[in-house]
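Asks: This is a predicted model, with the sequence first.
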Amino acid sequence: MRNSLARQTAAALAFLAVAGNAMLAPIPAQAAGHYKHFKTAIYIPVNVTQSLVDPQVFEHQFARAMSQVPFDKVYIEGYRDNHFASDAEIEAVKRQFQAKGIEVAGGVTLAAGGFNGQFMTFDYESSRDRDTCKRAMALMARHFDHVILDDFTFYTSKSDADIKAKGKRTWTDYRLATMRKVSKDLIIDPARAVNKNVKIVIKYPNWYEHFEGLGFDLAQQPEMFDGIYAGTETRDPVITDQLLQQYESYNIIRYYETLRKDGKNGGGWVDTYSIRYVDRYAEQLWDTMLAKAPEITLFNWHPAAQDTPAEAGARPWAGQDTSFNWDRIVADWKAANPDAAVPPGWGLAAGAALKQIDAVLDQLGKPTGIPTYRPANSSSAEDFLPNYLGNVGIPIALTARFPQDAQTILLTQASAADPDILDKVKRQLEAGKAVFVTSGFVKATQDPKRKDRGFQDLVEVYATGNQVLLNDYYNGYGAGNGASLRDDPKVAPRDVLFPELHYFTNDAWPIIRGVAGARGFPVLLMNRYSKGVLYILSIPSNIGDLYSMPPGVMNSVKTYLMADTPVRIEAPAGVSLFTYDNGAYVIQSFRDTPTTVKVVKHAVDGKARPAAETVPGASRDTVSDVVIPPHSFRVYKG
């Protein structure tokens, strides 16, 4: 098999050499690309690179891919998992794409294989692996001025050499320090020694909450490299091991844009893996673009170019007029290609989704949202919380920089990694602003050994360490009776476990409370401090139970958290709101059935209301209902 492949490769290279420059004369690339608002790229893994050396394979697959998902650029990989392409193979494939007017860049995956799907990185205490890393970077720099690193520039090895080198440091400290040196000594320097003009972009994957434990350094690496890129592949939120929530495909772009001083993130990256229905693929592409990513990369070439059909999956909503009407897309494609010998593939799904989103992006301004502070290299027990909040209709602007200019901010347990966080909170409140903190933030900052008494210097609230099961909810601003937040007055909601917060009555006010038996517990506490207002939001012990509470609970939270935003929505979990600075907004449903969404618009006079004067339910609000089909989005002007 290997000898046969070698003979085929040699024959193809010989053919290319004989064909000469007439066949491979470059065609000028299109100035504007195939889409108005973004560039589309496809990533080509190293084994595919080698197969595309054959001109017949290249021509067939190029035609298949371009006919389904018009693309502007390819990343040609030269190394992955101890497997190298040769200089001749890389150059041959590069020239064929250039002859088609396609922009070319290099790709490399610094990994060493794995065990039954469990990833295995290089062992950077191994001289052999270090040499392989340098060799791979030098190879790519010889052929390209732009090289992207796929996900695997992290560190999992715990060999005897690693254990010895770590010493008494934590694995996190050891890996961060090691990967800073690796970035410079084994990646950047070897590449620039070959090509001083090479630009190296590090692609960060989707599991950002755990990065520092594996050596991804969001505090220093983004400035070490020439650019960064975002993995926006959230895949299916139920069957995958990470259970990434759909909103992250949008939110992670927003976050990565705050990591570099220039505020730039190169684009988003989506694959076709772990998808139970074709709409989920489209949703990831839409949400990446709703965040205004300048480029989308499709991983990888095979799904877009091979003759394998796309699998629609189980879609009970297939007969409805959804945004991604796969049956209609396929029917239109077959009508336009009556003689096609193979059915449409994943490339058609990508092409249709990108065409749809490209058509609406000119209506949307700059993305906005509730600034939510996550310092670089911070992790917490409130794992991926901002994405769950996005899935219950709260537009989030996740940022690595403290948002001191915002009128309202949200701080989670991860925010407490900033050693000066409580002083920053005080300054916000003294300026008359609103600060929302989670129960996890309270727990992380209530250290009684601090001279300033920690969080309790703001308000004497503390996490007791107990947990309570709540199964009923009420809201009420001020003293007196509350209004039930049940869906059905006769049916109690399911039990949800919350951390218990202790507070002093009439000092802090439980404006939304949960009930268990004969006791009430705060879900949203309010306390006035200086000229501002501090809110404490209790997060369920299982963050996923944000979806299990009656929708009225989080809808009530939004009346306070989004009091100064032009629009908010009231809807069940699984409906997201994306807002923009030109007043436009997008409502997207990830639900399987049509959903009625209440849209609440606030009269905006151009002046931010002081937090201490904010009272929800203002009479100037206007309310309307819209129906969003399953797995669909709708764009609205302000």
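Replies: That came in fine, so what should we check first?

Asks: Please make it C-alpha for all contacts and neighbour counts, starting now.
Replies: Will do.

Asks: what's the closest non-adjacent residue to residue 95?
Replies: In space, and not counting its chain neighbours, residue 95 is closest to residue 24: 6.5 Å by C-alpha to C-alpha, 6 or more residues apart in numbering.

Asks: Likewise for residue 290?
Replies: Closest residue in space to residue 290, ignoring its immediate chain neighbours: residue 250 at 6.7 Å, by C-alpha to C-alpha, 6+ apart.

Asks: wait, is the one you found part of a strand?
Replies: No: counting by DSSP: H, G, I helix; E, B strand; the rest coil, residue 250 is located in no strand; its state is helix.

Asks: residue contacts, it?
Replies: Listed by C-alpha atoms under 8 Å, 6 or more residues apart in numbering, the contact partners of residue 250 are 232, 287, 288, 289, 290, 291.

Asks: And for residue 228?
Replies: 201, 202, 203, 204, 222, 256, 264, 265, 266.

Asks: so the first one touches residue 148, yeah?
Replies: Yes: the pair residue 201 and residue 148 passes the contact test of C-alpha atoms under 8 Å, sitting 4.7 Å apart.

Asks: Against residue 391, how distant is residue 633?
Replies: Per C-alpha to C-alpha, to the nearest Å, residue 633 is found 13 Å from residue 391.

Asks: higher neighbour count, these two?
Replies: Ranked by neighbour count (other C-alpha atoms under 10 Å), residue 633 and residue 391 place residue 391 first, with 26 against 22.

Asks: surely that one meets residue 574?
Replies: Yes: shown here, residue 391 and residue 574 form a contact pair, counting by C-alpha under 8 Å, at 5.1 Å.

Asks: In contact with the residue nearest the centre of the chain, which residues?
Replies: In the chain, the C-alpha nearest the mean C-alpha coordinate belongs to residue 252, at 3.1 Å (C-alpha atoms, centre = their mean). Contacts for residue 252 (C-alpha under 8 Å, 6+ apart) come out as 206, 230, 231, 232, 398.

Asks: In addition, the following structure is provided for comparison:
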Amino acid sequence: MASTRRHFLSGAAGLALGLGAIATDGLVEAKEEGTAMRRAMDGARDRLVYSTLFTAQNVNALLKDDADRQRALAFCRDIGISKVYIESFRGEYAREELLVAARDFYRKQGLAVSGCVTTVSFGKKSTGWNLISCYTNGDTQAKLEEIFRFTARLFDEIMIDDFLFTDCECEECQAARGGRSWEEYRLALMLDVSEKRILEPSHQVNPRCKVIIKYPQWYDNFHNRGYGVDTETAAFDRIWVGTETRNPTAERWGAKQQYEAYFIYRWLSGIGGPKTGGGWFDTYDCSPEVYVEQAYQTVLAGAPEVFLFNYGDISREANRPLMDRLKAAQPQLAKLAQVASIKPLRGVAAYKPVNSHPDGEDYIFDYIGMLGIPLVPTHRFPGQAKSAFLSMHALKDRELPVKLAAYLKRGGNAIITSNLAKRLASEPALSDVPGLAAADQPTLSSTPWAGTLVVLPAKPPFTSLYQLPQEELNRVRNAVVLPAAGVQMNAPPRVALYVFGNRELVVENFADEPADVELRWGSGEQGRARITLAPHTVRQVRR
């Protein structure tokens, strides 16, 4: 529920315009100033799309006349925003005449323009979170259809913010559920509602209209609240991904690790394929460094569009340092976007089946990535991968023991959690696999088939993994990364590694302290790189 607790009504106070650039560490040398910096920033904007949202409240309060619209345009141009989403509904309607005026104005100014709907505070309330609706209820469904018919008249593309779920357990829902689990019922309900009350009416009103479902970042809870990422992705025209991780120590947002943005986008894009659009993040509980880390992760994950939520927030004076930092990072982001497009993505396959349950290992993939193990997320069993990471999520696959045995006997390398090792230890199909036992410390076992099995202790809080001695972490990491990506990394925790194609490496330091990093991919000095990463910086290395 972390990202769904977003402050969804944006205030109008403290708007700031004309933000200036600041220096930043990373891929851009400090000497790039003046005209050279401006050219680099312009190039960044050419290669990446930056976008923002005018919420329904923004439209009504901040786009009331031409002066307001001009002011917002100047802000967008300063940040490099070339696409805007104009929201028709977020608990209240935006006035139609203001929607039309804004749409036509920004189109004439050369910006791409789409619509948006946020499905909160309408119809019958859920018995859970009071912003959410009971979608079993007929009146709620009728109101939902009304909202989308209205919006489809005005826009050829509609984004749905990440509140299209339900947690209601009212008597009406209980009766409709019957003997099904809440997961089964909600997955079926939200797909049916999406098809009949959103997609069909929108396409009927406007055959050109494309409807985007934006998934939040709480991927381990999707199925419990009706987000079926396989069935809904198939149904909707496009998908979008929430990459809002925020401050990793902010408990009210779930203390999300920065790597989560990368993992969820790569995982969902594997399901969505060409339907996958951009990544969306916000300013909440963000320092300038953490805010831009969301952008780095979004771009490294391959997103072609960086969505900055929302105009009312990002234009506040209090958020000026965040926007300054983003502007200064745009040349880096452009270079990272080029690198992230290189295929294949190399690393350790991370298996998370659709609708899989964490069973006590919630979001563990994010922590594994923060250990410097480059993950290649997948919703299918990675039978042909050279190395794979498996957690309790993999038990969703009923054939897991047989598949894992075949994988290891093919010579594959695996790193699995101690909880999963304990569950699999008595499986007949794995009876001849050495080292398959829970342990308090990492264990590495050579298999009879020329592979390695690593068992990693996994006890909440998973930040305890960051306490592994660096020598031990290097040993665990390199046992699976070297065969999968052809590189070894010696580095402390909270330094992430990304491997693109045969030559490009990216390392990012998420820590508040400098990190000494050694990368090895061959013999001699030509086959290694030693770098010191400043806190919260990114570096590209070509081997």
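Replies: Now that the structure is in, tell me what you want to look at. These figures come from a predicted structure and were not determined experimentally.

Asks: returning to what we had before: next up, the contacts around the residue nearest to residue 95 of structure 1.
Replies: Contacts of residue 24 of structure 1 by C-alpha under 8 Å, 6+ apart are 95, 96, 98, 99.

Asks: Please, where are all the helices along the stretch 251-400 of structure 2?
Replies: For the stretch 251-400 of structure 2, helices defined by DSSP state H, counting those that start in this stretch occupy the ranges 259-272, 288-300, 311-314, 320-340, 364-370, 400-409.

Asks: so the third one corresponds to what in structure 1?
Replies: On the basis of TM-score structural alignment, helix 311-314 of structure 2 is assigned to residues 301-304 in structure 1.

Asks: For that stretch, give me the average deviation versus structure 2.
Replies: Comparison of stretch 301-304 of structure 1 with structure 2 after fitting gives an average deviation of 2.1 Å (mean C-alpha distance after the TM-score superposition for structure 1).

Asks: contacting residues around that stretch?
Replies: Counting by C-alpha under 8 Å, 6+ apart, residues outside stretch 301-304 of structure 1 touching it are 42-45, 48, 64-65, 68-69, 272, 345-348.

Asks: So what's the gap between that stretch and the chain middle?
Replies: What separates the centre of stretch 301-304 of structure 1 from the centre of its chain is 22 Å, taken as C-alpha atoms, centre = their mean, to the nearest Å.

Asks: go on, stretch 546-561 of structure 1?
Replies: Relative to the centre of its chain, stretch 546-561 of structure 1 is centred 23 Å away, using C-alpha atoms, centre = their mean.

Asks: likewise stretch 262-275 of structure 2?
Replies: So, by C-alpha atoms, centre = their mean, the centroid of stretch 262-275 of structure 2 is 9 Å from its chain's centroid.

Asks: check contacts around the counterpart of residue 40 of structure 1 in structure 2.
Replies: Here residue 40 of structure 1 is matched to residue 50 in structure 2, going by TM-score structural alignment. Taking C-alpha under 8 Å, 6+ apart, we find residue 50 of structure 2 in contact with 80, 81, 82, 83, 305, 306, 307, 308.

Asks: quick one: which of these sit in strands?
Replies: Mapping the contacts of residue 50 of structure 2 onto strands (DSSP state E) picks out 81, 82, 83, 305, 306, 307, 308.

Asks: right, and the last one touches residue 54 too?
Replies: Translated: residue 308 of structure 2. No: using C-alpha under 8 Å, residue 308 of structure 2 is not in contact with residue 54; the gap is 10.5 Å.

Asks: Of those two, which one has the most company?
Replies: residue 54 (26 against 22).

Asks: list the contacts for residue 591 of structure 1?
Replies: 574, 575, 630, 631.

Asks: again, 7 Å this time
Replies: Residues near residue 591 of structure 1 by C-alpha atoms under 7 Å, 6 or more residues apart in numbering: 574, 630, 631.

Asks: Can you find the partner of the first one in structure 2?
Replies: So the one you mean is residue 574 of structure 1. Looks like residue 574 of structure 1 aligns to residue 494 there (TM-score structural alignment).

Asks: Nearest spatial neighbour of that match, chain-adjacent residues omitted?
Replies: Nearest residue to residue 494 of structure 2 in three dimensions, chain neighbours excluded: residue 370, at 4.7 Å (C-alpha to C-alpha, 6+ apart).

Asks: thinking again about what came up before, out of the contacts of residue 228 of structure 1, which are inside strands?
Replies: The strands, defined by DSSP E, take in 201, 202, 203, 204 from the contacts of residue 228 of structure 1.

Asks: Number of residues surrounding the residue mapped onto residue 119 of structure 2 from structure 1?
Replies: Correspondence of residue 119 of structure 2 to structure 1, assessed by TM-score structural alignment: residue 110. Look at residue 110 of structure 1: counted by other C-alpha under 10 Å, it has 26 neighbours.
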